[in-house]
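> Okay, predicted coordinates and the sequence, questions at the end:
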Amino acid sequence: MAAKNPPRDRLNLLLKSLGTTTIFTIDPQNIQTYYSTDFKDYGVHRLRKKAFYPLLADGIFSTDGAYWEHSRALIRPTFTRFNVANFPAFEIHFQKFLKLIPRNGTTVNLSPLLDDLFLDMSTEFIFGESVNALDESSDEASESHEFLNSFHHAQRGISIRSQLRTLSLAVHKFVDAHIDKALELRRERLASKKSGTVLDPSISRDEDDDDEKHRYILLHEMAKATDDRRELRYQTLQVFLAGHEATAIGIGNAIFWLCRNQKVWEKLRREVLEQMEKGEELTFESLKGLRYLQWVINESASSLHSPVTFYLLLA
């Protein structure tokens, strides 16, 4: 485990190559500077913009300045603690995931199962409908795997623009179908407000109403603010990029290390079981209160094998 307060000369590395100067840093003060206090002084590297454009175009991870602020304002309201802590919805997919793990101790490759688990979770949260990738018997399974395979291949070749067109079209087709539904819901909502009729509780719901029964769907919430199909497509795709693959990789890394550290696994299991024995409903706050769980996630999913190895910015 890294020292808590290492010398500052071990936190920064300056590299000069082919006339270009690059500074690598893990200094918390530097990270706070370009993510928070002086964010406007840094921009997205041009290589990232060119690599992202064929598949993901303009969105929260490939823009800066005023458009980035607009993107954050569009997406951020849905990512409140109340909205993301939808444990009943997560539990449905998690139980499907558990059923696919052999009970006889047979070695199993969890990577594709984790991909499907977080694909199901993220598509339900972002688009309002799960693709049911964990359920091979469902009608959506074949289409969802075509979408996921296209998305992954497009990611792997994201810097080779000439090979992306067909794969990008398959991804865009999948997302556009959900955008059509969201925009239809937007039209119905506007029509119901104009006429004073109530077609559906979710349509007439005010934005400031904190009804716990309301199901937050990122795409539907964004469609309240804009009917720009292109913007909705690329903003949701960029959130999907972060929410699906990075989460699956992070949890996969945690499981990888837990399998190789029996003492850590047993201690983590005891902490979780003690929480469950209280008989309390699982909440965002109760999860944050599991300190050892937080440490395990920070070490295995962030420190040892982070899904994002580095983030390139221009000063």
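On my side now, so go ahead.
> CA only for contacts and neighbour counts going forward, please
Noted.
> gap between the residue most central in space within the chain and residue 53?
Nearest residue to the geometric centre of the chain (Cα atoms, centre = their mean): residue 243, 1.1 Å. From residue 243 across to residue 53, the span is 19 Å (Cα to Cα, to the nearest Å).
> structure B:
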Amino acid sequence: MFFQLFISLLPLFLTVVFCLFVAKSSKLTAKPRPNLPKSYPLLGSYLESKANKNRRLEWITGFLQSSPTATFTLREPLGRRQIFTANPANVQHMLKTNFPNYQKGPNSRGTLFDFLGDGIFNVDGDSWKFQRQVASHEFNTKSLRRFVETVVDAELSDRLTPMLSNAARTGTVLDFQDILQRFAFDNICRIAFGYDPAYLMPSLPQAEFAKTFDDGTNLSSERFRTFLPINWKIRRFFGIGSEKRLKIATSDIRDFAKNIVREKKQELKDKSSLESVDLLSRFLSSGHSDENFVTDIVISFILAGRDTTSAALTWFFWLISRHPEVELEILKEIREKSDSPIFEEVKDMIYTHACLCETMRLYPPVPVDGKVAMGADVLPDGTEVRKGMGVAYHPYAMGRMESIWGSDWAEFKPERWLERDAAGKWSFVGRDSYTYPVFQAGPRICLGKEMAFLQMKRVVAGVLRQFRVVPAMQKDFEPELVVFLTSKMNGGLPVRVEERGECD
């Protein structure tokens, strides 16, 4: 009991000691440079960082917006430094030009290892190359794309649409973020495992695996926000507090996943030919049968496939509720494509695609991504990088840079992604992945990008064709983006659902 109290009070004790030191030496401390957080000996910018912990994205974004090169160095406690950049040239340098030098690094890998193991999102070097090669082959097959279409459409027609119809009929207020997370969780489990958790049901069941997965995600992300990493490592060693809960969550996640892997192995062994087309069956059938390897990679796919698409769609439905003229344009496009086959329909939804891109510009599912420099370097803007220094590119800030998007960057404006031809037809005008690194860029660019857009556009078409989604909050209410390993809308998105009439 005493030891646990000591561990919990350690950050406070260190802060007091540092503050006393700062008070004695403040007269000798030079004034901070303009447009940088205040920094003190030993403490660095910890005090200001702690004061802004609930708005860290906006806090960092402010410094990047005011920096001439959209880059600055944050001084952390005990002499550590972290570079943040929203400069496309720097992003390209990190993610492509000098890609081998900017890796996940041992600290990030150690922080997430209990949850993600040696999965593709938590490794570098040869291990990453091997997993990327295997996954890339499977993601590029037409049969997987058809399977994804079938899964998404079944979840839409059998579960999401009936649930929204019932809510419209009864006047029930739904947390649409929760609904979309359930939708995405069912989808990704069926696509990755060939397993249906039936999370999106009328009773809104509390699926144990989904809850445990949430705990694993949230508790793992808390490690990154610890004042000193040694704190969570001590808690893990003694099995106390949040680390005790994380150990239980990760153990349950891995046991659940391994049981599915074993069942799938047996299923494939009993079959004379491959009938299942989920990712797990594909990996096992191609000779990659190591239980830990397959478990790690599938857990990583669940993390990527569940929270990213649901986060993007949550913000999308809120934004179009604020812009009825955009919703009308989307609805027009949906009705024009209603007689097309599924894949052709979503492929040709140009305006909807632009709306989703604009949504993720303002609210990227992964708002910041950090790397570690394996060797000393100099970024294109002249920023010096020391070996072992953290360097993070910041998609959230990049979506708010006037130098990239113009003076109207704060506006939700799908037209910035579009142009009309001579006949007045929209065509999509994309941005390069270093200016818009929402799906990463370079060798690590997201393999599931096209799958994500397919799923999101099918949801948009399926929902808006039949329903109007109306936020059940005050018109001037501004939701808050909160970040775990991916971003979410704080408190969810309460909505009422209305059936569309024939003239809507």
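Great, that's in hand. Because the structure is predicted, anything quoted here is derived from the model rather than measured.
> And whichever helix in the first structure runs longest, what's buried?
For the first structure, the helix that runs over the most residues, judged by DSSP state H, is helix 165-195. For helix 165-195 of the first structure, a neighbour-count test (16 or more other Cα atoms under 10 Å) marks 167-168, 170-172, 174-175, 178-179, 182-183, 185-189, 192 as buried.
> and the residue nearest to the centre of the first structure, what pairs with it in the second structure?
In the second structure, residue 243 of the first structure lines up with residue 305, judged by TM-score structural alignment.
> isn't its match right up against residue 188?
Yes - with contact defined as Cα atoms under 8 Å, residue 305 of the second structure counts as touching residue 188 (5.8 Å).
> Alignment lookup: residue 42 of the first structure to the second structure.
That one, residue 42 of the first structure, aligns with residue 102 by TM-score structural alignment.
> Count the neighbours of the closest residue to its match other than its chain neighbours for me.
Nearest residue to residue 102 of the second structure in three dimensions, chain neighbours excluded: residue 373, at 4.9 Å (Cα to Cα, 6 or more residues apart in numbering). Counted with other Cα atoms under 10 Å, residues neighbouring residue 373 of the second structure total 21.
> now do residue 16 of the first structure
9.
> In the second structure, what range does the strand or helix carrying it match?
Element membership for residue 16 of the first structure, per DSSP states H and E: strand 12-17. Aligned by TM-score structural alignment, strand 12-17 of the first structure corresponds to residues 71-76 of the second structure.
> next one: the matching stretch to chain centre, how far?
Its chain's C-alpha centre lies 23 Å from the corresponding centre of stretch 71-76 of the second structure when counted by Cα atoms, centre = their mean, to the nearest Å.
> correct me, but residue 356 of the second structure touches residue 316?
Yes - here residue 356 of the second structure reaches residue 316: they are 6.6 Å apart, a contact under Cα under 8 Å.
> Which parts of the stretch 201-350 of the second structure are helices?
According to DSSP state H, counting those that start in this stretch, the stretch 201-350 of the second structure carries its helices in the segments 208-224, 229-238, 241-270, 279-285, 291-322, 324-336, 342-347, 350-362.
> can you redo those as a markdown table with distance to residue 161 of the second structure?
A markdown table is the format used below for the helices of the stretch 201-350 of the second structure (distance: least, Cα to Cα, whole Å):
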| stretch | distance to residue 161 of the second structure |
| --- | --- |
| helix 208-224 | 21 |
| helix 229-238 | 44 |
| helix 241-270 | 29 |
| helix 279-285 | 26 |
| helix 291-322 | 16 |
| helix 324-336 | 16 |
| helix 342-347 | 16 |
| helix 350-362 | 20 |
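> between the ones you listed, which one is nearest to residue 124 of the second structure?
Of all these, it is helix 291-322 that lies closest to residue 124 of the second structure, at 13.7 Å by Cα to Cα.
> mean offset of the closest one relative to the first structure (after superposition)
Superposing on the first structure places helix 291-322 of the second structure at an average distance of 1.0 Å from its equivalents, by mean Cα distance after the TM-score superposition for the first structure.
> which parts of that helix are buried?
In helix 291-322 of the second structure, counting by 16+ other Cα under 10 Å, buried: 294-321.
> could you check the angle helix 350-362 makes with it?
Using axes from the mean of the first three to the mean of the last three Cα atoms, to 10 degrees, the direction of helix 291-322 of the second structure lies 100 degrees away from that of helix 350-362.
> Residue 358 of the second structure versus residue 19 of the second structure, what's the distance?
43 Å.
> List the contacts of the match of residue 42 of the first structure.
Residue 102 of the second structure sits next to 94, 95, 371, 372, 373, 374, 391 when contact means Cα atoms under 8 Å, 6 or more residues apart in numbering.
> which of the residues you listed are also in contact in the first structure?
Checked against the first structure using both residues aligned by TM-score structural alignment, their matches' Cα atoms under 8 Å, these keep these contacts: 94, 371, 372, 373.
> Before I go, just wanted to say thanks for your time.
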